[in-house]
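Chemist: Take this sequence and fold it.
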Amino acid sequence: MAHMTVRHIDADAFVIGIRQHEVLIDQRSADGGDMGPSPVELFVASLAGCAAHYAHRYLRDHGLEEGLAVECDWLMRAGTPHAVGSVRLRVVTPTPLSHQQQHGLLAAIDACTVQNSIRPPLPAVSVTIDDGSGPPLVVEETLHHAANVV
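Modeler: Purely as a prediction, here's the structure:
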């Protein structure tokens, strides 16, 4: 299983250690120090970045000019729980593509691992609370967000 650690550094700011990389996250200046993207922005950036990666590979593997850009807009869902409600990606290619190439590029982007991870079946998420005072509390979350305490 892959591993990362998120450590609190100040106010609402955290540093995420992933392999040999560190990513700083925070809240916008209205809610935090704006020292980095928010967790939601990083989540949406993961979708856009994954789409860009798969699009780049498609263009490269088909001998098409590289140098694309992926623009991304998103809206939060109204109400609770707070969640991203919609994401719109716009893939800008450096040169025109044929109809067949456009569909091939779309199929490549549709294979994005991040996008696949938020489609059913959704990943299982479990949370362990370990405060050092005794056996940890383990909560296994089902697909429908009903918590089962173990």
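
Chemist: switch to C-alpha atoms for all contacts and neighbour counts from now on
Modeler: OK.

Chemist: check which helix or strand covers the residue positioned nearest the centre of the chain.
Modeler: With distances taken as CA atoms, centre = their mean, the residue of the chain nearest its centroid is Phe43 (3.0 Å). If you go by DSSP states H and E, Phe43 is part of helix 39-61.

Chemist: Another sequence for comparison is provided below:
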Amino acid sequence: MLKKVKIEFGEGKKLNATGGNFTVGTDQSVEGTTPDPLDLFITSLATCAAQYARNFCESRSIAMNGIALNVEYCQHLETSQISKVNYILTLPEGFPEKYKAAMLRAIDLCPVKKHLLNPPAFELELV
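Modeler: The predicted model follows:
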């Protein structure tokens, strides 16, 4: 299935990406008010993992109260390349011990992360 994201060039360094029924704005200016593309990339990894954590809990009727997920990453200052991404999952006291390892496995199923492990082909086209 072919999907499409259309980019609209805004003022300065602002961009709007529209695909399906969503629009996401980015801004790479120093005083930007929206995330830059690399921030969106990390946010995509984090929210994907969080959604899998939520699905795991909902399927087992486990309350989300006290569950937190933070993502830290190391970025090279000159190349902006990310060298490490660390998911930090906080579980509340009383979270069932039998589900802790399974929760980590669920988060690891995130398809955004899997794309990094098995990247798509990239093509450039000039029209």
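
Chemist: Quantify their similarity with the TM-score.
Modeler: The TM-score (TM-score structural alignment, normalised by the length of the second structure) is 0.87; 125 aligned residues with a CA RMSD of 1.7 Å.

Chemist: which helices and strands sit right next to the helix holding Phe43 of the first structure?
Modeler: Applying 3 or more CA pairs under 8 Å, 6 or more residues apart in numbering; DSSP states H and E, one finds that helix 39-61 of the first structure contacts strand 69-76, strand 84-92, helix 99-110, helix 113-117.

Chemist: So which of the ones you listed is nearest Val125 of the first structure?
Modeler: The closest of these to Val125 of the first structure is helix 113-117. By CA to CA, the value is 11.9 Å.

Chemist: Show me which residues of the closest one are buried.
Modeler: Val114 (16 or more other CA atoms under 10 Å).

Chemist: Show me the contact partners of it.
Modeler: 46-47, 50, 123 (CA atoms under 8 Å, 6 or more residues apart in numbering).

Chemist: which residue in the first structure lines up with Ser44 of the second structure?
Modeler: Using TM-score structural alignment as the criterion, Ser44 of the second structure maps onto Ser46 of the first structure.

Chemist: Same question for Ala106 of the second structure.
Modeler: Ala106 of the second structure maps onto Ala108 in the first structure, by TM-score structural alignment.

Chemist: can you pull the buried residues of stretch 76-94 of the first structure?
Modeler: Applying 16+ other CA under 10 Å to stretch 76-94 of the first structure flags 91, 93 as buried.

Chemist: what about that stretch, how long is it end to end?
Modeler: Using CA to CA, to the nearest Å, the end-to-end distance of stretch 76-94 of the first structure comes to 30 Å.
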